[in-house]
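Colleague: I would like to see how this sequence folds:
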Amino acid sequence: MNAKEIRELFPILKEQVNGHPLVYLDSAASSQKPIQVIDVLNTYYKTQNANVHRGVHTLGNKATDEFEGAREKIRAFINARETAEIIYTRGTTTALNLVASSYARANLKPGDEIVTTVVEHHSNFIPWQQAAKATGATFKFIPLTEDGTVTIEAVKATVTDKTKIVAIHHISNVLGDTTPIKEIAQIVHQHGGILVVDGAQSAPHQKVDVQDLDCDFYAFSGHKMCGPTGIGVLYGKRELLENMEPIEFGGEMIDFVYLEDSTWKELPYKFEGGTPIIAGAVGLGAAIDFLEQIGLETIERHEKQLVKYALEQMQAIGGVSIYGPTVDRSSLITFNVENVHPHDLATVLDSYGIAVRAGHHCAQPLMRHLQVTASARASFYLYNTEEDVDALVAGLKKAKEYFSNVFS
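Modeller: Take a look at the predicted model:
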């Protein structure tokens, strides 16, 4: 199935925006949903809607089967050892905050180190910044190459025996580079630390094997991988999760409640207090079925070809600054057009039906490192085509011409 055939499975891509066919280039923020996922959500609410793990009636059992069946799909998707290591969350942000609030604050003390980079999304930056402030730990940063990538040499020079946590992106939501997670995990473990990986931009675009990577925690979101909003996943090694305390208390996550104290359920349920995001989980399971039917290797290959084509076309325009590596790049391109503010650029593109992201991309420390206040970002997915790139390039040329005339 090629990209044009895949497009037909996404109803929203048939929409017109401002009188033009929609060219959706903001999948790094949130992907669109195929009809298979939409239909599964519709079926769930029509025929299976009930709370899980609580009732003994038929509908409740059916909902529970769907909910736990999705957990098994997620386990297989990232090759976790067991479903007990798969925690449902509201998204990557909640998953990373869970580790920072439960594991980090209980295990860090003054003199310990948390290591990260200035490239990180705020969701993988602020939780560790705040955990360091709360515990007295040192907040350290791995130095970057000129194009903003992380090298093994820089990791070796930064991580020490005092380093207890390294938190890092798998793929940057701004620079599009892929971090060598497996090699970093070896270095971190040699020093007795743990590795936390923000997988929000990698799980939708390439095959992930958490056992092969040997990371200790891995977080990702459903809405960036053809699934519903409001559902995400935290993978954690059992031995670490078992020694962590829940940070939300209430129904479902308890074993016994006494007047003076309470005990918690076994994994993964002790971290899933309250009524979970049932439909979201079922929808994420359907999204995984869809992605695996296409093939993650096929998706990754298509996106890299598309990005290579886009880079060539954009660089030929002139006056376009591109941030991050220009070879072996993942599914997005972050850029600025000379003398055009990215918000103005995005507004002009939107007038032609082209959706791109503009702003600091929840990465203000990186923007300062790049010495820009904001940038534009075009992000691609399995449903994008070279025609989408051509529309973007034509839009950039029109925007550049318009603003050169306005300010000439």
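Colleague: only C-alpha atoms for contact and neighbour calcs from this point on.
Modeller: Will do.
Colleague: residues in contact with the spatially most central residue of the chain?
Modeller: By Cα atoms, centre = their mean, the mean C-alpha position of the chain lies nearest to residue 200, the distance being 1.2 Å. Shown in contact with residue 200 (Cα atoms under 8 Å, 6 or more residues apart in numbering): 92, 171, 219-221, 224.
Colleague: now with 6 Å?
Modeller: 220-221 (Cα atoms under 6 Å, 6 or more residues apart in numbering).
Colleague: and if you look at residue 74?
Modeller: Applying Cα under 6 Å, 6+ apart, no residues qualify as near residue 74.
Colleague: one more: the one 5 residues further on?
Modeller: Under the criterion of Cα under 6 Å, 6+ apart, the contact partners of residue 79 comprise residue 209.
Colleague: repeat for residue 150
Modeller: residue 144.
Colleague: you'd agree it is in a helix?
Modeller: No - assessed with DSSP: H, G, I helix; E, B strand; the rest coil, residue 150 is coil; it does not lie in a helix.
Colleague: can you tell me how far it sits from residue 142?
Modeller: 7 Å (Cα to Cα, to the nearest Å).
Colleague: mind checking the SS state of the residue nearest to the centre of the chain?
Modeller: Going by three-state DSSP: residue 200 is coil.
Colleague: from residue 398, how far out is residue 316?
Modeller: Distance from residue 316 to residue 398, by Cα to Cα: 14 Å.
Colleague: which of those two has more residues huddled nearby?
Modeller: residue 398 (15 against 11; other Cα atoms under 10 Å).
Colleague: let's see this one next to it:
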Amino acid sequence: MNTLQIREMFPILHQEINGHPLVYLDNAATAQKPLQVIEAVKRYYEHDNANVHRGVHTLGSRATDVYEGARDKVARFLHARSTEEVVFVRGTTTAINIVAASYGRAVCQEGDEIVITPMEHHSNLIPWQQVAKATGATLKYIPLQEDGTISLEDAEQTITDRTKIVALTYVSNVLGVINPVRDIARIAHRHGAKILVDGAQSTPHMKVDVQDLDCDFYAFSGHKMCGPTGIGVLYGKKQLLEQMEPIEFGGEMIDHVDLYDSTWKELPWKFEGGTPIIAGAVGLGAAIDFLQEIGLDEIERHEKKLTAYAMDRLSAIGDLQIYGPRHERSGLITFNLGDIHPHDVATVLDAEGVAIRAGHHCCQPLMRRLNASATARASFYLYNTEEEVDRLVDSLIKTKEYFGYAIG
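Modeller: Okay, here's the model as predicted:
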């Protein structure tokens, strides 16, 4: 299936913005949805809408089947050992907060260490700051190389026998760095630490095998991989999830309730209090089907080719600074154009129908390391084309003209 055929499956792409055909290059923030996902959610609401795990009527049974069927798809997609290791949550942020609040606060104490990196999204930084404050543990950072990558030598020096948790992103949402998660997991486990992987930017773009990575926890969001907003997944090794206490209490997650004490359901439902995100799970299951039909290897190949083309074309623009490694990176490019504020760049590009992201990308500490208050970011996905990269480049040249820069 070629890119033009794939694009036909995304209704939102076939519109004009400010009189120009839409070029959507904000995929790291959220991806667009194919008809298969839209129709799956619509079909659930039209034919199967009911609460799950509770009713014995037909609609309740059908809703439970499609909800738990989506969990089966996620487990196979991640290569989890069982569906007990797959918890449905609102998104990556919620998943990380559950691990931090339940596992982190239970195992950390004064003198212990939590190791992260300076490239982390706030969602994988602030929860660990709070754990450190609550427990007296020390927050440590694996330093970044000049190009924003991590060296295993630095990881070896930062992770010690006092480290309880290592939490890092698989793919940076700013630098495009692909971190050596498997090797860092090996280092962490050698010191008796557990590792959490933020998979928000990796899961949509490459095959993920949590057993091969040997990560203890893995978090991702559905909306970045063609699924609905408001649905995500926390994967955790069964023995760890079993020892963790839920942090949200109420209906759906209980087993037995007395006036003064209660017990919880078995995995994974003890972490899914209240009415779950049923339609979101259905949509996520449909998104997984869609991505697997295209092929994650093919998606990764397409993005690498497109990113290399974009790097070549953007590098030819004078006064444009690109952040992160030049090679071996994911399908996003973060940059600044001279001293033009990224918000102004994004505004001019929007007038040309080109949608990019501008701001600190929820990575303020990393921005300070880059000596930038904000950056612009173009991020690619399976439906983007070289012609759209050309539109981006042409629009950036127009931006330079608009702000009186010499063209080069």
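Colleague: now what about the TM-score between them?
Modeller: With the length set by TM-score structural alignment, normalised by the length of the first structure, the two chains reach a TM-score of 0.99; 406 aligned residues with a Cα RMSD of 0.8 Å.
Colleague: just to revisit the earlier point, how close does the residue nearest to the centre of the first structure sit to residue 222 of the first structure?
Modeller: Note on residue 200 of the first structure: its distance to residue 222 of the first structure, by Cα to Cα, is 9 Å.
Colleague: and the residue nearest to the centre of the first structure, how far from residue 92 of the first structure?
Modeller: 6 Å.
Colleague: overlap in contacts of the two?
Modeller: The contact lists of residue 200 of the first structure and residue 92 share 220-221, where a contact means Cα under 6 Å, 6+ apart.
Colleague: contacting residues for residue 219 of the second structure?
Modeller: Here residue 219 of the second structure is in contact with 92, 95, 198-199, 233-234 (Cα under 6 Å, 6+ apart).
Colleague: now residue 138 of the second structure
Modeller: 113, 132.
Colleague: one more time with 7 Å
Modeller: The contact partners of residue 138 of the second structure, by Cα atoms under 7 Å, 6 or more residues apart in numbering, come to 111-114, 132.
Colleague: let's see which of those residues end up in helices.
Modeller: If you go by DSSP state H, the contacts of residue 138 of the second structure have residue 132 in helices.
Colleague: residue 52 of the first structure: neighbour count?
Modeller: 21.
Colleague: what helix or strand is it on?
Modeller: Under DSSP states H and E, no helix or strand contains residue 52 of the first structure.
Colleague: and the helices in the stretch 201-350 of the first structure?
Modeller: In the stretch 201-350 of the first structure, helices defined by DSSP state H, counting those that start in this stretch lie at 210-213, 238-242, 278-294, 296-315, 342-351, listed in chain order.
Colleague: which of those helices sits most buried?
Modeller: Neighbour counts (mean count of other Cα atoms under 10 Å) averaged over each of the helices of the stretch 201-350 of the first structure peak at helix 278-294, with a mean of 22.
Colleague: what about it, how far off from the second structure?
Modeller: Compared with the second structure after the fit, helix 278-294 of the first structure shows a mean deviation of 0.1 Å (mean Cα distance after the TM-score superposition for the first structure).
Colleague: need the contact partners of that helix.
Modeller: 37, 40-41, 44, 66-67, 70, 73-74, 222, 225-228, 230-231.
Colleague: strands along the stretch 151-300 of the second structure, start to end?
Modeller: Secondary structure of the stretch 151-300 of the second structure (DSSP state E, counting those that start in this stretch): strands located at 163-169, 194-198, 217-221, 232-236, 254-257, 262-264.
Colleague: kindly check the end-to-end length of stretch 150-168 of the first structure for me.
Modeller: One end of stretch 150-168 of the first structure sits 10 Å from the other (Cα to Cα).
Colleague: oh, that last question was meant for stretch 270-289 of the second structure, not what I typed.
Modeller: 27 Å.
Colleague: please compute how far it lies from its chain's middle.
Modeller: 16 Å (Cα atoms, centre = their mean, to the nearest Å).
Colleague: residues in the first structure aligned with it?
Modeller: Aligned by TM-score structural alignment, stretch 270-289 of the second structure falls on residues 270-289 of the first structure.
Colleague: likewise for stretch 370-383 of the second structure?
Modeller: Counting by TM-score structural alignment, stretch 370-383 of the second structure corresponds to residues 370-383.
Colleague: buried stuff in that stretch?
Modeller: Within stretch 370-383 of the first structure, the residues that count as buried by 16 or more other Cα atoms under 10 Å are 370, 374-383.
Colleague: narrow those residues to those in helices?
Modeller: residue 370.
Colleague: now the two most distant members of the buried residues of stretch 370-383 of the first structure.
Modeller: 370 and 383 (30.4 Å; Cα to Cα).
Colleague: what's stretch 223-238 of the first structure aligned against in the second structure?
Modeller: Mapped onto the second structure using TM-score structural alignment, stretch 223-238 of the first structure covers residues 223-238.
Colleague: pull up the distance across that stretch, start to finish.
Modeller: End to end - Cα to Cα - stretch 223-238 of the second structure spans 25 Å.
Colleague: just stretch 156-166 of the first structure next, same as before
Modeller: End residues of stretch 156-166 of the first structure are separated by 12 Å (Cα to Cα).
Colleague: got it, and stretch 25-42 of the second structure?
Modeller: 26 Å.
Colleague: same question for stretch 165-176 of the first structure.
Modeller: End-to-end for stretch 165-176 of the first structure, by Cα to Cα: 23 Å.
Colleague: just stretch 234-248 of the first structure next, same as before
Modeller: Termini of stretch 234-248 of the first structure sit 15 Å apart (Cα to Cα).
Colleague: and what of stretch 12-32 of the second structure?
Modeller: Per Cα to Cα, stretch 12-32 of the second structure runs 7 Å from first to last residue.
Colleague: off-centre distance for it?
Modeller: Distance, stretch centre to chain centre, for stretch 12-32 of the second structure: 20 Å (Cα atoms, centre = their mean).
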